[in-house]
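Student: here is my input, please return the structure:
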Amino acid sequence: MSISAIGFDADDTLWQNEQFYRLIENRFTQLLADYAEPTDLSARLLETEKRTLGLYGFGIKGFTLSMLETAIEVTDGKVPASVLSEILAAGREMLSHPVEPLPHALTALEALRSDYRLILITKGDLFDQERKLAQSGLGDLFAAVEIVSDKNAATYSRIFSRHADGAERALMVGNSLKSDVVPAIEAGSWGVYVPHALTWSYEHIEAPTTQPRFRQIEHLGQLQDLVGKLR
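Tutor: Okay, here's the model as predicted:
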C-alpha cells in the first residue's frame, strides 16, 4: 500500500534541542566540581534520569528535577542553597531558549505537505513542546500534532489510525532509533532514521538494518526523494 502519511519527530529532527541539555549539564558538573568528577556526575545524573522517567517524564522539568536530586545525593544532603538556586535558574533558562530549525526542515515539510498528511509526533512537556512548535514557524505545515508522554508501537498505531489511514500506510521520521524508528516499524510503519550528532545516550540502540521497512538518510533534504521511491 502506498504511503499517505508521514510522522515527524520534533527535537533534534526538526530543530536543535540536545545541545542545550549538554550546555546545562556541563554547567551542572562545574557547580558540583568540589564533590565529584565531571564524568562521575554525568553518569550519576543519567542514572537519576532513567530512574525517575516514570515519575517526571521526558523534558526540561524532569531534567531539572533530576539535577536537583543528583546534587542532593552526591553531597549527602549538604548541597548549598546557592547551588540549588543556580540549577533551578538553569532549568528556567532552558525553558526559554530560542528555537533553531535544522537545515532542510522547512523545505522538506513544504515539499511533502501537498502529497502527504504530515503529523508531528513528539514527547515531552506539553507547554514546552507547544512553545517550541509555535516559535519554530513550522506549525501550520502539519495536519495534526500529537504531544505524548512516551513513544512505543501502540502510540504509533493509535496516532496513525486517528489521523491517517493506519500505520501500514505511514512513515515515521526521527533522530532516535529507540523512540522514533523501531517502535514505528513494530507498529507496521516505515521508519526513517536521520542521525543527529548529539542524540541523548538513553536513546541509543542498534539500528534495525535487517528490517525491510527501515531506511536511513543523512539529512531531511534527502527525504522527498526517498519517500518517492517507496510509493
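Student: contacts, neighbours, all on C-alpha from now
Tutor: OK.
Student: in the chain, what residue spans correspond to strands?
Tutor: Assigned by DSSP state E, the chain shows strands spanning 5-8, 117-123, 144-148, 170-174, 190-193, 214-216.
Student: so can I have a markdown table of the ones you listed showing mean neighbour count and distance to residue 224?
Tutor: Converted to a markdown table, the strands of the chain look like this (neighbours: other CA atoms under 10 Å; distance: least, CA to CA, whole Å):
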| stretch | mean neighbour count | distance to residue 224 |
| --- | --- | --- |
| strand 5-8 | 26 | 11 |
| strand 117-123 | 22 | 13 |
| strand 144-148 | 16 | 20 |
| strand 170-174 | 28 | 12 |
| strand 190-193 | 27 | 12 |
| strand 214-216 | 19 | 13 |
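Student: compare with the first, here's sequence two:
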Amino acid sequence: MPDAPLNIADASFDLIGIDGDDTLWHDIGNYNLTEEKYRTILSAYCDLENMGDILLKTERKNLKIFGFGVKGYTLSLIETAIEITNGQIKAEGIQQIIDLGKEMMSGSIDILDNVIEALELLRPSYKIIVITKGDLFHQEAKFARSGLTHFFDGLEVVSNKDVQTYGALLSRYKIAPENFLMVGNSLPSDILPVLELGAWGVHIPYHTVWEMEHSDKDISDISRAVTLDNLVDVPNLLLGDK
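Tutor: Down below sits the predicted model:
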C-alpha cells in the first residue's frame, strides 16, 4: 500500500466541494447592508444601542427552528423589532422589514474575483460540486443566477455543515474521505468538520466573518489543511506543472 500523501498538492481527489456564499459569490455584505436599512427603520421607534446584540441572540435562538438563510433571518429581524420597540412598531414598519427580506432573496449575484478563472482551470481535471447551507429555494436560485452552473457536477444544499452531513454526502457519492477536498471561507462549516472526517480542506478567508462562523482554531500545523488567499490559488496548488 502506498504511503499516505503528506500534503494537499500530493493528494488525489475524486471530488472537490466548494462553498457558495462568500467563496464563489459575495453574500455577507448583503446582510450588512440590510442591517443598515433595518436600523433606519427602527430608529423612528427607539434607541438602537443594543440592537446588534439582541438581533444576534434572536438569530442564535431561531437557528434551531428556522435554520440558516434569508427567510429565517427576516423572521428574526421582525421578532427583534417587536422586542426592542416593546411592540410599538407599526404594520408599515413590519412591511418594510419584509421588503428587506424580499430584496435579499431576489438580489443580483456578485461573483468574487478570479472565481471563473479558477473553475476553468479545475473543471477539466476534477469532479466539482457546490456544497452550501441555507434555504433550498434561495440557494438553488442563486446558483442558477450565478452563471457558474456549467462548471459543476451538482449542487448540494444542506441544513448544516457538520461531520454527520459531510459523512452522509460522501457515502452517497461513494467517495472515501481521503479523496475529498472541501474549499470554503468558514473554518467551522467548511474546514474543521471535513478534517475530523479524514478529508482535506482549503480555507480561503473572506474579509468579513459572520459572528456565528467565527473560529480561533489554528490550522497551520495540520497537514491536510491549507489557507490560501484566493480561489485561483487552488488549481495552482493542485495542478502545478501537471
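Student: so what number do they get for TM-score?
Tutor: Scored against TM-score structural alignment, normalised by the length of structure 1, the superposed chains reach a TM-score of 0.94; 229 aligned residues with a CA RMSD of 1.5 Å.
Student: before we move on, the earlier item: need the strands of structure 1 in a markdown table (columns: distance to residue 106 of structure 1).
Tutor: Listed next are these as a markdown table, based on distance: least, CA to CA, whole Å:
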| stretch | distance to residue 106 of structure 1 |
| --- | --- |
| strand 5-8 | 12 |
| strand 117-123 | 13 |
| strand 144-148 | 16 |
| strand 170-174 | 14 |
| strand 190-193 | 17 |
| strand 214-216 | 19 |
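Student: figure out which of those strands is closest to residue 203 of structure 1.
Tutor: strand 170-174 (11.4 Å; CA to CA).
Student: how far off centre is the closest one?
Tutor: 13 Å (CA atoms, centre = their mean, to the nearest Å).
Student: stretch 70-83 of structure 2 now?
Tutor: 20 Å.
Student: tell me the residues of structure 1 aligned with it.
Tutor: Alignment of stretch 70-83 of structure 2 against structure 1: residues 60-73, by TM-score structural alignment.
Student: could you give the separation between the terminal residues of stretch 100-118 of structure 2?
Tutor: End-to-end distance of stretch 100-118 of structure 2: 33 Å, with CA to CA, to the nearest Å as the criterion.
Student: same deal with stretch 137-157 of structure 2?
Tutor: 9 Å.
Student: buried sites along it?
Tutor: 138-140, 142-143, 151-152, 155-157 (16 or more other CA atoms under 10 Å).
Student: equivalent analysis for stretch 62-78 of structure 1, please.
Tutor: Applying 16+ other CA under 10 Å to stretch 62-78 of structure 1 flags 62-71, 74 as buried.
Student: which among the residues you listed gets closest to residue 80 of structure 1?
Tutor: residue 71 (9.4 Å).
Student: quick one: that closest one from residue 154 of structure 1, how far?
Tutor: 36 Å.
Student: same check, this time on residue 43 of structure 1
Tutor: 31 Å.
Student: just the ones of the buried residues of stretch 137-157 of structure 2 in helices?
Tutor: 138-140, 142-143 (DSSP state H).
Student: and the equivalent of residue 232 of structure 2 over in structure 1, what is it in contact with?
Tutor: Counting by TM-score structural alignment, residue 232 of structure 2 lines up with residue 221 in structure 1. Residue 221 of structure 1 makes contact with 103-105, 107-108, according to CA atoms under 8 Å, 6 or more residues apart in numbering.
Student: helices of structure 2, start to end?
Tutor: 28-42, 51-66, 70-84, 91-106, 115-122, 136-146, 163-173, 192-197, 233-239.
Student: distance from stretch 224-238 of structure 2 to the middle of the chain?
Tutor: The chain centre lies 17 Å from the centre of stretch 224-238 of structure 2; the measure is CA atoms, centre = their mean.
Student: now which residue in structure 2 aligns to residue 127 of structure 1?
Tutor: So residue 127 of structure 1 corresponds to residue 137, using TM-score structural alignment.
Student: also residue 104 of structure 1?
Tutor: In structure 2, residue 104 of structure 1 lands on residue 114 (TM-score structural alignment).
Student: distance of the nearest residue to that match once chain neighbours are set aside relative to residue 208 of structure 2?
Tutor: Nearest residue to residue 114 of structure 2 in three dimensions, chain neighbours excluded: residue 232, at 5.9 Å (CA to CA, 6 or more residues apart in numbering). From residue 232 of structure 2 across to residue 208 of structure 2, the span is 19 Å (CA to CA).
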